[in-house]
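K.L.:
Fold the following.
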Amino acid sequence: MSYPARFDRGHTDDLMTFLAASPTPYHAVANSAERLEKAGFRQVAETDAWDGTSGGKFVLRGGAIVAWYVPEGAGPHTPYRIVGAHTDSPNLRVKPQPDTGAHGWRQVAVEIYGGPLLNSWLDRDLGLAGRLALRDGSTRLIDIDRPLLRVPQLAVHLDRSVSTEGLKLDKQRHLQPVWGLGDAHEGDLIAFLEEEAGLQPGEITGWDLMTHSVEPPAYLGRDKDLLAGPRMDNLLSVHAGTAALVAVATAAGTAGSELPYIPVLAAFDHEENGSQSDTGADGPLLGGVLERSVFARGGTYEDRARSFAGTVCLSSDTGHAVHPNYAERHDPTHHPRANGGPILKVNVNNRYATDGAGRAVFTAACEKAGVPFQSFVSNNSMPCGTTIGPITAARHGIKTIDIGVAILSMHSVRELCGADDPFLLANALVAFLEG
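P.N.:
Predicted structure coming up:
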C-alpha cells in the first residue's frame, strides 16, 4: 500500500542510523540537535535572556531536548502542538565504584536501570557509552561501540532446573558483566576510558555510563518488512518527532505560510523510572520553555493561559503489537499489527491520557496524512503500563493523546517492529504539527 506522504522507507533507513548512533539519551539528544541545527534551528541557553523572534530554537539539558518553531505572525497567545517522547531505555548502568571481579575474572559493577528483560542481556557483546564529567567542569560524550563486555549465562549442565522451572536471575549476582582476566584494581575502568577518550589521567571526575548491544539494527524477514534493533522504545518516536518538526519548519519557512500553532518536540529522560527529575516529564523543563517563549513574545500570564488552553500534545511511545505466541495476553478485540499504522492508546483509568476528543484530533491528523491507525487497549485481566502522557496532561493542564508504534519484545536489548510503521508515524506527526 502506498500513502501520500513526505516520508517513505528512506525514513526507516535513517532511523537505523539514528538508533546505532544513539546508545544513550545524551547521544540521542545530541543527534537530534545536530539535525535541527542543519535545518536552521539554533540552541538557546536557559541562563540567557530569550528574544521573541520567529524561527527554530531548542534547549538541551542532559538527556532531554525541547525544540520549537515560532512561525511568522505568531502571537503571544498562539497555542502549541507538541510531540512528546522519551530518550531513555532500560539497560545496565555502571556503578560509582565500577571495578570488581572474582576467581580470576575482571568485571564491571552495574545497576539495573528501568525494567529490562534481563534474559535479553545474557551472552550479548556489549559496548559502553555515556557522559563523562571532567575536572574542568566540562562534559564529554563517549561511545565504545565494539565488543567490550559480556554477561555470561550459566551453562545448562550446571543448572538443569532451567528446563523445568525456567530461568531465574538475581539482579545483583547474575548480571555483572566480565571484561577481562586477572585481578580487579580500583580505577581500572576509568583509566581505560581516559585513554580511549584521549584524556589525561585523573581528568574524569564523574560519569553516567551504560552498556549497549553492539549488534546494529537490521531489516528482517523474507520480504524485509520487519525492523530489528535496539532502543526503539522510545528513540523511534524521538527520531520521528525530530523529522516531523524539521519537515514542518522547513515547509513553513520556504512557503512563508502562517502556521496556526507553534510546533514543538519535547523528548524527556527518565521515563523508564518514573519521570521525576529535572530532565523528566514530571519536571519543570517543558512548562518553563513554553512559558518563557510566551513571555519572550511580549505575552502576559493571561496570554500564557490562553496558549496552554489551546495546546495539544501527542505523547508518542511504543506499544504492544499482538504477539503470535501469546495472543491470549492481549484484549480479544484489539490486536494491533505490525505495519498497520500507529496505534491510539486508550485506558479509562488514565494510564494513558487519550479521551474521545483526543481521538478525534488524532483521527484528523491520520486522515490528512493518508495514514491508517489502530487502537490499543490492555486485557482487563492484566495491568496497563503508562507513559509521559498522563504526567504531561496533569502537570501542564494541556490536552494530551497517547499514541505510538506497535512492537514486539519491548524492553529487550533488541526490539522488533514493522519496517513501514516508523514512517507512517512520522507522516501522522507532520499532519498533527501542521494543524
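
K.L.:
Every contact and neighbour count from this point should use C-alpha atoms.
P.N.:
OK.

K.L.:
who touches the closest residue to Asp402 other than its chain neighbours in this structure?
P.N.:
What sits nearest to Asp402 in space, not counting adjacent residues and going by Cα to Cα, 6 or more residues apart in numbering, is Ser315, at 4.7 Å. Ser315 is in contact with 83-85, 387-389, 400-404, counting by Cα atoms under 8 Å, 6 or more residues apart in numbering.

K.L.:
one more time with 10 Å, if that's ok
P.N.:
Ser315 makes contact with 82-86, 237, 266-267, 345, 352-354, 387-390, 392-393, 400-404, according to Cα atoms under 10 Å, 6 or more residues apart in numbering.

K.L.:
hmm, which of those are the buried ones?
P.N.:
82-86, 237, 266-267, 345, 352-354, 387-390, 392-393, 400-404 (16 or more other Cα atoms under 10 Å).

K.L.:
Tell me the first helix or strand C-terminal of the helix or strand that contains Ala191.
P.N.:
Using DSSP states H and E, the element containing Ala191 is helix 188-197. Following helix 188-197 in sequence order, the next helix or strand is strand 204-213 (DSSP H and E).

K.L.:
Tell me what angle that following strand forms with helix 188-197.
P.N.:
90 degrees (axes from the mean of the first three to the mean of the last three Cα atoms, to 10 degrees).

K.L.:
Which strands or helices does the helix or strand that strand 204-213 is followed by pack on?
P.N.:
Next helix or strand after strand 204-213 toward the C-terminus (DSSP H and E): strand 218-220. Counting contacts by 3 or more Cα pairs under 10 Å, 6 or more residues apart in numbering; DSSP states H and E, strand 218-220 is packed against helix 9-20, strand 226-229, strand 415-418.

K.L.:
how much space between the residue nearest to Leu128 when sequence neighbours are not counted and Ile262?
P.N.:
Using Cα to Cα, 6+ apart and skipping the chain neighbours, the partner closest in space to Leu128 is Thr211 (4.6 Å). Going from Thr211 to Ile262 by Cα to Cα, to the nearest Å gives 37 Å.

K.L.:
compare with the first, here's sequence two:
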Amino acid sequence: MLTVYLVLLVALPSNLALSALGAYGRPQFLWGIVLFLWWGFTRVQSPSVDLDPVRQPVRVALAVFFVIVLIGFAVALLRGQPADQVSPAISSVLRLLSWSGVVLVAIDGIRSMNELLAMVQRIVITCSSLAALGIAQFLTGQSFLEPFDALPGFSESAGGVDTRGMFLRSSATATHPLEYGTALSIAVPLALAVAMLRVSHRQESQRLRWWLFLGLLAAASFLAVSRSTLIGFVVAIVLMIPALPKRFRVVVVAGGVLLGGAVMVATPGLYGTIVGMFAGVGADTSTLSRQVGLEMAPVFLSASPLIGVGAGTLLPRYLIFDNQWLGILIETGLLGTLAFAALLLAAIWSGASAGRGGALEDTRLIGRALAVSVATAALLLAFFDGFSFPIATGLLFVAIGLCGATRSIASADAQQFPTSAQPRRRWDRWPRSGLVGSEDAPQSASGAVR
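P.N.:
Here you go, the predicted model:
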C-alpha cells in the first residue's frame, strides 16, 4: 500500500489530476485518503498485534498538529472567508489528512527490518529514477512528459524544465526545481545507508547497483543548478558522516568531491554559474522575495497570532513567502508552528535514538539516515512553500512515518539483544549469502523473521 503511494507520488507528474475532481483529483492525494481510512478501519477492529506497544511521540505530535489545524480552520470559516478561499482551506485540511494516513500506516504497518529496508530501498529506486529523468532533461532540453498531457480524463501536467543562466533547470515529474531538489536531498542519506549496508553484507552482485543510485542522486543534485539542492546535498552528507563506518568516511567525502569536480569539468560553465548563484545571493529575486516575506510576516500574523488565519487561506494573491515555515506560522499561528516543529523533532528523535540505541548496526544506520532525511527536508522548507508541492511533502511524511516504524523495530531489537551486550552486526548472524529473511536471520522479540 505504501509502495503504491510512492509510485503515484513520484512516477506521475505532481500536478496531474482527474479533471472532474479538480484540486482533489491528484492520484497520490486520493491514495493517501485511502490509507487513512484503511488505518482507521484497522483501529476499530479487534487488536491482533504481536509486538508490545511502543510509545510513539510521532503519533502524538501529529495528532496535536492536526487538532490545531482543525481549530484554526473552524475559526477561519466562522469568521467568514471570501468564496474563493473556502475550497483551498478544505483542500489544505484534506491534504494533511492524506499525509497523516501515510504516516500512520507506516508506523503501525511496518513491523520488521525486512519491510523497513524494502521501503527505504524503494524510496531510493524511485528517487534515483527521478534523478535519471532530471539528468536526461538537462542534457536534451526535453521534458519527456508530453504523453501524460494526452491521458483522457486528466488535466494537463506541469513541470519539466526551467532555465537559470545558460543552463536548464530540470524538475523531472515535479512541478518546480525546488521540489525536485528536495526529493533528491531526502533520498541521498537513504541511498548512502543502503549502499553501506550492502557493502557490509558483502553482496558483491548488488553493491554496484546501490552505489550507482547514489551517484545518480549526487550528479543530479549538482546539475539541478539550485542553491537549495546543493545545500541539502551537503547537509545530508555531513550529517550522515558520523553514522558511517570509519573506514568509509574519507571514501564517501572524497568520492563526493571527485564526482562534483567531474560534473563541473564535463559541463563547461556550470562551475561559474554555481559560484555566481551563491556570490549574487543578495541581489537574487528569490532572496529579495523571501526578505519581503520576512518583513511582512508580523502584519499577517497580528490578525491571529496563536492559531493563525486558517490553513489554506493564505493565497498567492496576498503574498508569496517562498518559505513554508513562515506560511505555517501565519496559517496555523505560534501553536501550529510549535506543533509542526515538534512533529519533525519527534521523527528525528525516533530515528536517531533508534540509531544510537539500536542493538544491531543496520537499525542504527537506517534510523540515522531517516532522521537525516527529515532534518534535511525541514531545513529546505525554509527555501520554498513546500506544502504546495506534493512530491517533496509526500516524501517528507513517508520519512516521518518510517522514523516511527524504526523506533518500534529498535524496541523489538532491544528486547532480544540486551543493551548491556556489545552491539552486533545483523549480518554476522546471517548466512554467507546475506539474504534477508533466511532461516538463520535474527528473530524479533515477537518471533517474526527480521
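
K.L.:
After superposition, what is the TM-score?
P.N.:
Superposed pair, TM-score by TM-score structural alignment, normalised by the length of the first structure: 0.28. Supporting alignment: 191 aligned residues with a Cα RMSD of 6.5 Å.

K.L.:
picking that back up, since we're on the residue nearest to Leu128 of the first structure, how many residues are nearby?
P.N.:
Thr211 of the first structure: 26 surrounding residues under other Cα atoms under 10 Å.

K.L.:
What of Gln416 of the second structure?
P.N.:
So Gln416 of the second structure, with other Cα under 10 Å, has 16 neighbours.

K.L.:
Distance of it relative to Leu365 of the second structure?
P.N.:
19 Å.

K.L.:
Same question for Phe138 of the second structure.
P.N.:
For Phe138 of the second structure relative to Leu365 of the second structure (Cα to Cα), the value is 33 Å.

K.L.:
Tell me which stretches of the stretch 51-200 of the second structure form helices.
P.N.:
Here the stretch 51-200 of the second structure has its helices, by DSSP state H, counting those that start in this stretch, at 57-79, 83-109, 113-140, 146-149, 177-201.

K.L.:
so the third one versus helix 83-109, what angle?
P.N.:
By that I understand helix 113-140 of the second structure. 130 degrees.

K.L.:
who does helix 113-140 of the second structure touch, helix- and strand-wise?
P.N.:
helix 2-10, helix 83-109, strand 160-164, strand 167-172, helix 177-201, helix 204-223, helix 361-380, helix 390-416.

K.L.:
just the helices in the stretch 101-250 of the first structure please.
P.N.:
162-165, 188-197, 232-255.

K.L.:
I'd like these laid out as a markdown table, including distance to Leu132 of the first structure.
P.N.:
Shown next, in a markdown table, are the helices of the stretch 101-250 of the first structure (distance: least, Cα to Cα, whole Å):
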| stretch | distance to Leu132 of the first structure |
| --- | --- |
| helix 162-165 | 39 |
| helix 188-197 | 9 |
| helix 232-255 | 22 |
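
K.L.:
Which of those sits closest to Ala67 of the first structure?
P.N.:
Taking Cα to Cα, helix 232-255 is the member of those nearest to Ala67 of the first structure, at 8.4 Å.

K.L.:
Okay, buried residues for that closest one please.
P.N.:
For helix 232-255 of the first structure, using 16+ other Cα under 10 Å, the buried residues are 232-250, 252-253.

K.L.:
after that helix, next one along is what?
P.N.:
Next along from helix 232-255 of the first structure, by DSSP H and E: strand 262-268.

K.L.:
orientation of that following strand relative to helix 232-255 in degrees?
P.N.:
160 degrees.

K.L.:
helices and strands around strand 262-268 of the first structure, which ones?
P.N.:
helix 25-38, strand 55-61, strand 64-70, strand 80-86, helix 232-255, helix 285-296, strand 312-316, helix 421-434.

K.L.:
between it and strand 312-316, how many degrees?
P.N.:
40 degrees.

K.L.:
just the angle between strand 262-268 of the first structure and strand 64-70, please?
P.N.:
Put simply, strand 262-268 of the first structure runs at 180 degrees to strand 64-70, going by the same axes, to 10 degrees.

K.L.:
what angle separates strand 262-268 of the first structure from helix 421-434?
P.N.:
130 degrees.

K.L.:
follow-up on the earlier one: would you turn the helices and strands packed on helix 113-140 of the second structure into JSON lines with distance to Gly232 of the second structure?
P.N.:
Output for these, formatted as JSON lines (distance: least, Cα to Cα, whole Å):
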{"stretch": "helix 2-10", "distance to Gly232 of the second structure": "19"}
{"stretch": "helix 83-109", "distance to Gly232 of the second structure": "22"}
{"stretch": "strand 160-164", "distance to Gly232 of the second structure": "19"}
{"stretch": "strand 167-172", "distance to Gly232 of the second structure": "16"}
{"stretch": "helix 177-201", "distance to Gly232 of the second structure": "5"}
{"stretch": "helix 204-223", "distance to Gly232 of the second structure": "9"}
{"stretch": "helix 361-380", "distance to Gly232 of the second structure": "6"}
{"stretch": "helix 390-416", "distance to Gly232 of the second structure": "13"}
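
K.L.:
right, and the ones you listed - which one's nearest Ala347 of the second structure?
P.N.:
Using Cα to Cα, the nearest of these to Ala347 of the second structure is helix 390-416, at 5.4 Å.
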